[in-house]
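Undergrad: Coordinates for the following, if possible.
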Amino acid sequence: MILSVVLAILSPLRPYLIQISVDKYIAGHLLEGLIFISVVQLGILLLESGLRFWFLYRINWLGQNVVNDIRKEVFRKVIYQDIGYYDRTAIGTLTTRTINDIEAVNDVFSEGIISIVADVLTIIAIIIVMLITDWRLALVCLATFPALIIATYVFKESVNKSFQRVRNAVAQLNAFVQEHITGMYLVQAFAAEDREIKKFNEINKEHRNANIKGIFAYSVFFPVVEIILATSMGLLVWWGAKRMLHYEVTPGIVIAFVMYLNLLFRPLRMLADKFNVLQMGMVAGERIFTVLDSEEYLQDNGTHAPEQIKGDVRFENVQFSYKEGVPVLKGISFHIPAGKTLAVVGHTGAGKTSIISILNRLYEIQGGHIFIDDVELRDYDVYALRRHVGIVLQDVFLLSGSIYDNITLRNENIPLAKVEEVCKMLGLHEFIMRLPGNYHFNVMERGNTMSQGQRQLISFARALLYNPSILILDEATSSVDSESEQLIQHAIDTLISGRTAIVIAHRLSTIRKADQIIVLDKGVIIECGNHQSLIDEKGAYFQLYTAVEGAKEPI
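TA: Now for the predicted structure:
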């Protein structure tokens, strides 16, 4: 801001010195004085150029640092949001908030408010000097200003509307592309490429049209400004020449006014554009602060953080729903003694996965109580709790990076020897050693270079590496081929022994060995017991078992 004031003061100095050079030293044939004032002008030019460089560098430096800080805060906010937040928010929208909108905030600093203040101060300084030099000539030159103000306002409004459309289109493009790249298998499997291309083309067309409308506004505005500047110049020449003939103004004043007008219109050309940048930055800022102000994150008020837990799990009349008024679990109660295995079976949508989602507090329950080692779940520090709960999901997600990175989740404190030990237990070590780079083999995004079974085994190693007290297998073997299942079955049996386990599985080989089996139906436990007792009851579990035995395939 100090630099903007200094630059505003320096801007009219050189035209003023040229006026003196023409009227005093050139007219008076004073060569020494002309050389001296020329050297002064050169010094001022170098000083102004140096200060302008530093000014532009500093405002862009400021903008980049602000962007850096805000982006860190936004990502921190995003990564700590409650999982339910992602159920309601498109990934592409969050990508736009984290990248595109924050870049717009950078523009506010590099091209927005500080630049606007600097330009306005420059304009004011030049107009004041013009009025002091010759107020009549200044008023004649500024007679076109009303037309310039009107043109600037129309331009600002037009570009602002187009920018709004562009921003919305960018958000839609990001969301659409993210969704379809993630779900490309589904698109191609159902030969839906042409339909999706048409939808993409519609969004892309809107983006193009919005940009073209903005381009049209620019294409009209700048020639209009040039016409207004030319008109001001014409008035200056006409009025200045007329008064020069009557010796009312000097040639130096007219020459200085030509320079004043150029200096005046240079920031005026960009002022409207900068106002739009400022306005769009404010809109982007509102979107960013919507994310930052969101309170949809887990309320972690627990302080209980034991180094070890036994793993005694108890659900008492637990009520849970993803959406208000649509219950998923309706009064669920069961008890898993430490070191025992619970199997959960039921048809799709019965609420099986919801049980494990609330056990490690990915979602909050709406009623009832959950206890681990007789301590209320909310009393645990959530991060300490999750360190004791290992999860293997059916839908395996691998990060871009090496196998070692994926198993350790980029925890550099875990040595490679420990990872190898776990992989040997799973029978995964030999397969990894055959890969180029071994444990440093790049699995690519989402593990696309590996089979589903191989990805599942890596996910299993990831869970077992941390030696959890409670192990959750969410249909962890449903996507694994028979050979891979044999590889991990022995490890499962070994690791479940002496450890609390919750198994959601369709393969009865794991369910048969469970100490307790519960059968869910529409969020309610309809049967509970071990394998043999449930078979003897000949109820829902018996029907599932019979279906499997009859079809000789997973339920």
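Undergrad: can we go C-alpha only for contacts and neighbour counts from here?
TA: Will do.
Undergrad: Tally up the residues packed near P223, please.
TA: Residues within reach of P223, counting by other C-alpha atoms under 10 Å, total 11.
Undergrad: Against N262, how distant is it?
TA: In this view, P223 and N262 are 15 Å apart by C-alpha to C-alpha, to the nearest Å.
Undergrad: Likewise for V519?
TA: 82 Å.
Undergrad: what's the answer for Q454, then?
TA: 69 Å.
Undergrad: Please identify which of these two sits among more neighbours.
TA: Q454 (19 against 13).
Undergrad: check which helix or strand covers that one.
TA: helix 452-465 (DSSP states H and E).
Undergrad: That helix - contacts with which helices or strands?
TA: On a contact count with 3 or more C-alpha pairs under 8 Å, 6 or more residues apart in numbering; DSSP states H and E, helix 452-465 meets strand 389-392, helix 403-408, helix 416-426, helix 482-496.
Undergrad: Between helix 482-496 and the third one, find me the angle.
TA: Between the direction of helix 416-426 and that of helix 482-496, the angle (axes from the mean of the first three to the mean of the last three C-alpha atoms, to 10 degrees) works out to 110 degrees.
Undergrad: buried residues in helix 416-426?
TA: By 16 or more other C-alpha atoms under 10 Å, the buried positions in helix 416-426 come out as 419-420, 422-423, 425-426.
Undergrad: next one: the first one
TA: Of the residues in strand 389-392, those scored as buried under the neighbour-count criterion (16+ other C-alpha under 10 Å) are 389-392.
Undergrad: tell me how far that strand is from the chain's mean position?
TA: 27 Å (C-alpha atoms, centre = their mean, to the nearest Å).
Undergrad: And it, what does it pack against?
TA: helix 452-465, strand 470-474.
Undergrad: between the ones you listed, which gets nearest to H180?
TA: Nearest to H180, of all the helices and strands packed on strand 389-392, is helix 452-465, at 20.2 Å by C-alpha to C-alpha.
Undergrad: Second input sequence below; structure requested for side-by-side comparison:
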Amino acid sequence: MAASSGNAFDFKLFRRLLEYTQVYKWTFYFVAIAAILLSFFAVLRPYLLQVTIDESIVPQDNDQLLFYISLMAGVLFLEVIFQFCFIYFANWLGQEVIRDLRVNLFEHMLQFKMKYFDNSAVGRLVTRAVSDIETIASIFSQGLFMIISDLLKMLVVLGFMVYQSWRLTLLVLLVLPFILYATRVFQKKMKLAFEEVRTQVANLNTFVQERITGMKIVQLFTREEKEYEKFKEINDKHRKGWIKTVWYNSIFFPIAEMSTSITIGLIVWYGGLRVMAGSEAITLGVIVAFIELSQMLFRPLRQIADKFNTLQMGMVAANRVFGVLDTKSSIADEGTLEIDHLKGDIAFENIHFGYVDKEEVLKGISFKANAGETVAIVGATGAGKSTIINLLNRSYEIWDGTIYVDGIDSRDITLKSLRSQIAIVLQDVFLFADTIMNNITLNHPEITRESVIQAAKDIGVHEFISSLPGGYDYNVKERGVMLSSGQRQLIAFLRAYVSDPSILVLDEATSSVDSYSEQLIQKATDKITQGRTSIVIAHRLATVKKADKILVMDAGKIVEMGNHQELLQKENGYYKKLYEVQFMQEEETL
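TA: Modelled structure (predicted):
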């Protein structure tokens, strides 16, 4: 890829990007034709100027002068029209391409397994989906077609110059190799500089996004000064990346301007001598035309270098975006069975799994949960409780073993239909910056407002929601910051309830909430667990005591299994010790 090759241009990557223009091929062709016509219009203007000087101004023919002036005005009008069409449709094409590319990228990211997001910075992914793709648009609006147009213009101009005077053309060509070499070196240096800029932009976005999200921790632990220093350091690296581009521009453009001035001087010197010597091949009009033609020849070179910078930035961004698109990190969805409803029988058979290679978290887990049962999982932090949930809905791929749902290998069921039958209420509830209604329904078209309100009444949270300003239309802001943790939990319970799942998972859903919210959550728990298989990870005694089966985990293994009373009967049992240490004091306060 271009980002690592160090080459001036990656044609393979460029061809891949052009594939996105196939849908808009007629617009692509039109812009290309407009670019060709503009190159001919560019040459026509200095030619008309030459003719006007030699056939009207020098012989002082007023009628001819008026005719040629009118002709130049007509050519200028047509050039303006085509220039407008060229710029507008080139930009239009760029926006259409990046719209499709951004949609493809987001769709691809939606399929990634959780492990990918565990190892990827959010700010970096945001950079890929937003600013990097926006940079790609400039390939079409300011890069590709502009470069093609300039190259065509240069070829036509050069051909016309040779036709008019090969001697003056040779003078121009004496300076041209020097400019071409400088442009080539400039392109390579700028490419490397822009790669550094894009890297530092991603680092900056990642740092700012994480610190803003975690601002509460930063302030609580008085890390403002340290984070400020880190930000200054990252921002300085970003500045240095841009300074490199400024440095290369500062060197190249004065060299290009000096070369142009030298060329004009040579044309005036040699051409003037030939005119004074009475040459018929080189006239005053030809000298004036050559001055303008040489500008047309060299100016595109300078512009091409500048636009090539834009193209390079777009290509670097495209390389990064395609890097994400080429990432194979999705859960293998090879199941063929579509299910509308499950009884809820769950069986884990000899499951081995770890989040990191060679670091096993679950070590041969086996258990069954019959339809309609409530199974509680208890154990110390890091025992592997939440991992069981992550594997049930296939957020991660198991290393070994089989998970059966209603006697069917879960891998034989399509991901969409499997997950549609499982609702999860997590300890850390995530709410979008939207209304309570939309956070409950997640914009599901089949969940009506009336059904949500009825469900809220069923589990006892309607009164709480109605008390908020705007009720169900209350905007909870980013991550639900306008609600308490207990209120967010209640919204999560209602979200799970209205989805009418066959299997319900509660991952420590009653932790870190006040006593009033806990009562509401307990009532909601009793309601939504009725008639469906429920897996509950909880430290609260009431939930554990009511479970049909309790799995006691330690260091990735199930060390005990049974109901509350059975486990308490075991002498020196793990659960009994856990109960006495963690739950006895809680029971005394009830």
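Undergrad: I figured S517 of the second structure was touching G486, is that so?
TA: Yes - using C-alpha atoms under 8 Å, S517 of the second structure makes contact with G486 at a distance of 5.3 Å.
Undergrad: show me where the first structure has strands.
TA: Assigned by DSSP state E, the strands in the first structure fall at 313-323, 326-336, 341-346, 367-372, 375-376, 389-392, 470-474, 500-504, 516-521, 524-529.
Undergrad: Adding distance to L235 of the first structure, write those strands out as CSV.
TA: As requested, those are arranged in CSV below (distance: least, C-alpha to C-alpha, whole Å):
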stretch, distance to L235 of the first structure
strand 313-323, 70
strand 326-336, 75
strand 341-346, 87
strand 367-372, 80
strand 375-376, 83
strand 389-392, 79
strand 470-474, 82
strand 500-504, 85
strand 516-521, 87
strand 524-529, 87
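Undergrad: Nearest to S232 of the first structure among those strands would be which one?
TA: Nearest of those to S232 of the first structure, taken as C-alpha to C-alpha: strand 313-323 at 65.2 Å.
Undergrad: so the closest one corresponds to what in the second structure?
TA: Taking TM-score structural alignment as the measure, the second structure aligns residues 346-356 with strand 313-323 of the first structure.
Undergrad: same question, stretch 161-172 of the first structure
TA: Under TM-score structural alignment, stretch 161-172 of the first structure corresponds to residues 192-203 of the second structure.
Undergrad: what do you get for stretch 183-192 of the first structure?
TA: Under TM-score structural alignment, the match for stretch 183-192 of the first structure in the second structure covers residues 214-223.
Undergrad: what do you get for stretch 445-452 of the first structure?
TA: Against the second structure, stretch 445-452 of the first structure falls on residues 478-485 (TM-score structural alignment).
Undergrad: for stretch 416-427 of the first structure, same thing?
TA: Mapping stretch 416-427 of the first structure onto the second structure (TM-score structural alignment) gives residues 449-460.
Undergrad: What lies in contact with the matching stretch?
TA: Stretch 449-460 of the second structure is contacted from outside by 437, 440-441, 462-463, 494, 497-498, 520, 523-524, 527-528, using C-alpha atoms under 8 Å, 6 or more residues apart in numbering.
Undergrad: Pull out the buried residues from those.
TA: The buried subset of those - by 16+ other C-alpha under 10 Å - is 437, 440-441, 462, 494, 497-498, 520, 524, 528.
Undergrad: Hmm, A137 of the second structure is touching M315, no?
TA: No - using C-alpha under 8 Å, A137 of the second structure is not in contact with M315, being 10.2 Å away.
Undergrad: Which one's more surrounded, the two?
TA: It is M315, of A137 of the second structure and M315, that has more neighbours when counted by other C-alpha under 10 Å, with 30 against 25.
Undergrad: show me what contacts the alignment partner in the second structure of S11 of the first structure?
TA: Counting by TM-score structural alignment, S11 of the first structure lines up with A42 in the second structure. For A42 of the second structure, the contacting residues are K153, by C-alpha under 8 Å, 6+ apart.
Undergrad: Okay, A42 of the second structure and D54 of the second structure: tell me how far apart.
TA: Using C-alpha to C-alpha, A42 of the second structure is found at 20 Å from D54 of the second structure.
Undergrad: how about the helices in the stretch 1-150 of the first structure?
TA: Using DSSP state H, counting those that start in this stretch, the helices of the stretch 1-150 of the first structure run over 2-10, 13-20, 31-79, 83-88, 91-98, 100-107, 113-133, 135-141, 145-182.
Undergrad: From the chain's centroid, how far away is the shortest one?
TA: Using C-alpha atoms, centre = their mean, the mean C-alpha position of helix 83-88 of the first structure is found 15 Å from that of the whole chain.
Undergrad: By how much does that helix deviate from the second structure on average?
TA: Following the fit onto the second structure, the mean deviation recorded for helix 83-88 of the first structure is 1.1 Å by mean C-alpha distance after the TM-score superposition for the first structure.
Undergrad: Going along the chain, name the helices of the stretch 151-300 of the first structure.
TA: For the stretch 151-300 of the first structure, the helices defined by DSSP H, counting those that start in this stretch cover 184-189, 193-245, 251-292.
Undergrad: now those helices as JSON lines including distance to S321 of the first structure?
TA: As requested, those are arranged in JSON lines below (distance: least, C-alpha to C-alpha, whole Å):
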{"stretch": "helix 184-189", "distance to S321 of the first structure": "28"}
{"stretch": "helix 193-245", "distance to S321 of the first structure": "33"}
{"stretch": "helix 251-292", "distance to S321 of the first structure": "24"}
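Undergrad: Go through the helices of the stretch 1-150 of the first structure and name the closest to H335 of the first structure.
TA: helix 83-88 (26.0 Å).
Undergrad: which residues of the second structure does the closest one align to?
TA: Helix 83-88 of the first structure maps onto residues 114-119 of the second structure, going by TM-score structural alignment.
Undergrad: List the contacts of the matching stretch.
TA: Contacts for stretch 114-119 of the second structure (C-alpha under 8 Å, 6+ apart): 329, 355, 395-396.
Undergrad: Neighbour-wise, which one of those residues leads?
TA: Y396 leads those on contacts (other C-alpha under 10 Å) with 20 neighbours.
Undergrad: Next up, the contacts around the equivalent of that residue over in the first structure.
TA: Mapped onto the first structure by TM-score structural alignment, Y396 of the second structure lines up with Y363. Contacts for Y363 of the first structure were tallied using C-alpha under 8 Å, 6+ apart; they are 82-84, 357.
Undergrad: do you know how far the alignment partner in the second structure of I391 of the first structure is from R488 of the second structure?
TA: Alignment note: I391 of the first structure maps to I424 in the second structure; criterion TM-score structural alignment. Distance of I424 of the second structure to R488 of the second structure, given as C-alpha to C-alpha: 14 Å.
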